[in-house]
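1. Sequence and predicted structure are below.
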Amino acid sequence: MSKTNPLLSVALIVFGALYCLLYPMLLIWPSGWAWHHGSPAANDYFMMICFVYITLGIFMIRAAKDPSAHSSLIWFVIWSSLAHAAVMGWESFRTPMMIGHLIGDVPALVIIAGVLAVLMKREPARRPAIA
């Protein structure tokens, strides 16, 4: 295992755990996390995206052991979070009843992407082994 920034490992564990908790967060504050009315199970799209995020969260937690070895996964989290936040932000302005997302999942995704990007910039590059 290469020398790694311990803050990056902590961030991956914390944010990975939050991704794994998407479903309960929806139950607590639906206007900040869900794009439909009714129970979470009432929308197939939400259930699909929920389990994609749970899976991603599990892999983020696993990546915390050696972030340098999982840099492509971490950069995927960063860029996909920014893309997701941009689309959701746009849709929040287009649909007034979805404005709660501008104080819920949109800033959460931007914060996650920003923190991980800053910490990844500080992460030492993994050098290939010389044969």
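-> Noted; the coordinates are in hand. Because the structure is predicted, anything quoted here is derived from the model rather than measured.
2. drop to CA atoms for contacts and neighbour counts, all remaining ones
-> Noted.
3. Can you show me the helices along this protein?
-> Under the criterion DSSP state H, the chain contains helices at 6-20, 22-28, 30-33, 44-63, 71-94, 105-122.
4. Look up the closest residue to residue 5, ignoring the ones flanking it.
-> Leaving aside its chain neighbours, residue 5 sits nearest to residue 123 (6.0 Å; criterion: C-alpha to C-alpha, 6 or more residues apart in numbering).
5. Pasting the second one now:
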Amino acid sequence: MKRELVLKIVLAAVGILFIATAYPMFVFVRQDPALSMMFSLYVTLGVFLLLAVRNPSAHRSLIAFTAWSSLAHAVWMGTQAFCNMVARAELIGVAVLIVIGIALIALAPANPSTSSPATKSG
């Protein structure tokens, strides 16, 4: 029960953080349209993460997508920072995305078909 509560708190915090990218989405719309478009995906994902707070087990694939896409984004952005393709300050975002990815993977709800031996027939 405690794990589910922590997961709900993490989902809410990440959802709010992602929705907060709406501000830079509008700020960068003319200067960097591609960045603005990426933020639109995070804003949308944030809305769905907030909806998942009510029943995380029913949204396992959304949680997994958020975790693994955050890690993939962190790896790619970190590589770009170390190759001087983007500013080194982007490493702060890399760290945040790694924390999000690891936290969601660690707290992800168990697969219902493998969560309890009592549910298996045999």
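-> Structure's in. What do you need? Small disclaimer: the values here were computed from a predicted structure and weren't measured.
6. Would you mind reporting the TM-score between them?
-> Laid over one another, the chains give 0.81 as their TM-score (TM-score structural alignment, normalised by the length of the second structure), with 110 aligned residues with a C-alpha RMSD of 2.1 Å.
7. Help me confirm that the residue nearest to residue 5 of the first structure comes into contact with residue 68.
-> Yes: counting by C-alpha atoms under 8 Å, residue 123 of the first structure touches residue 68, with 7.1 Å between them.
8. What count of nearby residues applies to the residue lying closest to residue 12 of the second structure once chain neighbours are set aside?
-> Distances taken as C-alpha to C-alpha, 6+ apart place residue 50 nearest to residue 12 of the second structure, at 5.5 Å, with adjacent residues excluded. Number of residues near residue 50 of the second structure (other C-alpha atoms under 10 Å) recorded here: 20.
9. Also residue 44 of the first structure?
-> Other residues near residue 44 of the first structure number 10, with proximity taken as other C-alpha under 10 Å.
10. For it, give me its contacts.
-> For residue 44 of the first structure, the contact set (C-alpha atoms under 8 Å, 6 or more residues apart in numbering) is empty.
11. now it: how far from residue 51 of the first structure?
-> Distance, residue 44 of the first structure to residue 51 of the first structure, by C-alpha to C-alpha, to the nearest Å: 11 Å.
12. just residue 9 of the first structure next, same as before
-> 22 Å.
13. more crowded one of these two?
-> Shown here are residue 9 of the first structure and residue 51; by other C-alpha under 10 Å, residue 9 has more neighbours (20 against 15).
14. how about residue 82 of the first structure, what's its partner in the second structure?
-> For residue 82 of the first structure, the aligned residue in the second structure is residue 71 (criterion: TM-score structural alignment).
15. ok, now which ones touch that match?
-> For residue 71 of the second structure, the contact set (C-alpha under 8 Å, 6+ apart) comprises 97-98, 101-102.
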